[in-house]
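**Student:** this one's sequence-less:
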């Protein structure tokens, strides 16, 4: 297994995918950091962390970023027109908006879940990425949770219409930010509790069982 992971899977996932929608690269980074830990490969671990640090601000916008979202490092999107196209035509940006919000909430949920997974794996290894990404993650989860719960879609957001379908993707991030760090997340908590218990889907597995109310 170790040989297959090192020679077949790791070279692909650790390379990233800066020109694809952000959930791709975040899920790849989730896989890469997990494989790196299994293989005790510090170089690949550090590379995955570097990818996460570059991709998270290119996936979740904060007003402090400026007028436009940050482009994915190593990617081809760098002009205003290209970034707007990459963000699926969105021209107004607010705290917590994600690169795939105007695509659909299913892919956005996967991206946010993968971002939290990377931070969770790093935390277990003694590196606190949550401290770096808490503001982006909490705003993103809150924004999307509120809309998933039925809040009105503002006219400036995705032409006033979004495609819902987050699924149970916030257990890991919610547990870390709310239960461990004490951040108030009312809308996210409502959504997480409504979608419990989380089962198995794609790269997600039994996260209510593993993370609900887990202080460790």
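**Tutor:** Nice, thanks for sending it over. Because the structure is predicted, anything quoted here is derived from the model rather than measured.

**Student:** CA only for contacts and neighbour counts going forward, please
**Tutor:** Will do.

**Student:** Relative to residue 204, how far out is the residue most central in space within the chain?
**Tutor:** A centroid search over the chain (Cα atoms, centre = their mean) returns residue 112, at 2.3 Å, as the residue closest to the centre. For residue 112, the distance to residue 204 (Cα to Cα, to the nearest Å) stands at 12 Å.

**Student:** Mutual contacts of the two, please.
**Tutor:** Common neighbours of residue 112 and residue 204 (criterion: Cα atoms under 8 Å, 6 or more residues apart in numbering): residue 169.

**Student:** Could I get the full set of strands for this structure?
**Tutor:** Assignment of strands within the chain using DSSP state E yields the ranges 200-201, 204-205.

**Student:** Pasting the second one now:
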């Protein structure tokens, strides 16, 4: 929804709407991607702010020993990929419009991509993560963020690079992402 809203704000040249979307994005990203610096559990969003509410919202994930776990990791990687993709698309839109949000979200985004790429590439799932069982299927979602973080910002992303290279050329999932190798692979702009 935020990805659509930022696009609508640009199309309408609606600065108030833009500001609302950016504020929601800034609140939502830390509540979607966990960093150990957040504390023993992820940041809340809206009225979801107690540990038990957050654990329930995070599909029962109750321990958070690593950077990059996402709110939908234990749901499935497909929906997690949609979230990561939307985050990168919004960051890309804001950058193009002159308000670059990548620096604010770079650590969360790179850790989320690296964390999920590891398991998508076949790493064994530890028992603490989603009860030891993941539903894979990240989809063709790494290209935009990988280009921004690795190619433009110079951040090393070994697992994400491996997965991105393995999936090239990225096609379409027929829903939210399409042909992003064509538009973003090694694009310095």
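**Tutor:** Perfect, I can see it now. All values reported here derive from a predicted model rather than from experimental measurement.

**Student:** Isn't the residue nearest to the centre of the first structure up against residue 136?
**Tutor:** No. Counting by Cα atoms under 8 Å, residue 112 of the first structure does not reach residue 136; the two are 9.8 Å apart.

**Student:** returning to that earlier point: which one of the strands of the first structure has the most crowded surroundings?
**Tutor:** Burial of the strands of the first structure is given as mean neighbour count (mean count of other Cα atoms under 10 Å); strand 204-205 ranks first at a mean of 14.

**Student:** Superposed on the second structure, what's the mean shift for that strand?
**Tutor:** Aligned to the second structure and superposed, strand 204-205 of the first structure gives a mean residue distance of 1.7 Å (mean Cα distance after the TM-score superposition for the first structure).

**Student:** Can you tell me what residue 97 of the first structure aligns to in the second structure?
**Tutor:** Superposed on the second structure with TM-score structural alignment, residue 97 of the first structure falls opposite residue 69.

**Student:** quick one: that match from residue 50 of the second structure, how far?
**Tutor:** 18 Å.

**Student:** circling back to that earlier point, could you measure from the spatially closest residue to the match of residue 97 of the first structure that is not a sequence neighbour over to residue 167 of the second structure?
**Tutor:** In space, and not counting its chain neighbours, residue 69 of the second structure is closest to residue 34: 5.5 Å by Cα to Cα, 6 or more residues apart in numbering. According to Cα to Cα, residue 34 of the second structure and residue 167 of the second structure sit 25 Å apart.

**Student:** Then residue 153 of the second structure?
**Tutor:** In this view, residue 153 of the second structure and residue 167 of the second structure are 22 Å apart by Cα to Cα.

**Student:** Compare those two (neighbour count), which wins?
**Tutor:** More crowded of residue 153 of the second structure and residue 167, by other Cα atoms under 10 Å: residue 167, with 16 against 13.

**Student:** Next up, the contacts around that one.
**Tutor:** For residue 167 of the second structure, the contacting residues are residue 140, by Cα under 8 Å, 6+ apart.

**Student:** what's the answer for residue 37 of the first structure, then?
**Tutor:** Residues in contact with residue 37 of the first structure (Cα under 8 Å, 6+ apart) are residue 45.
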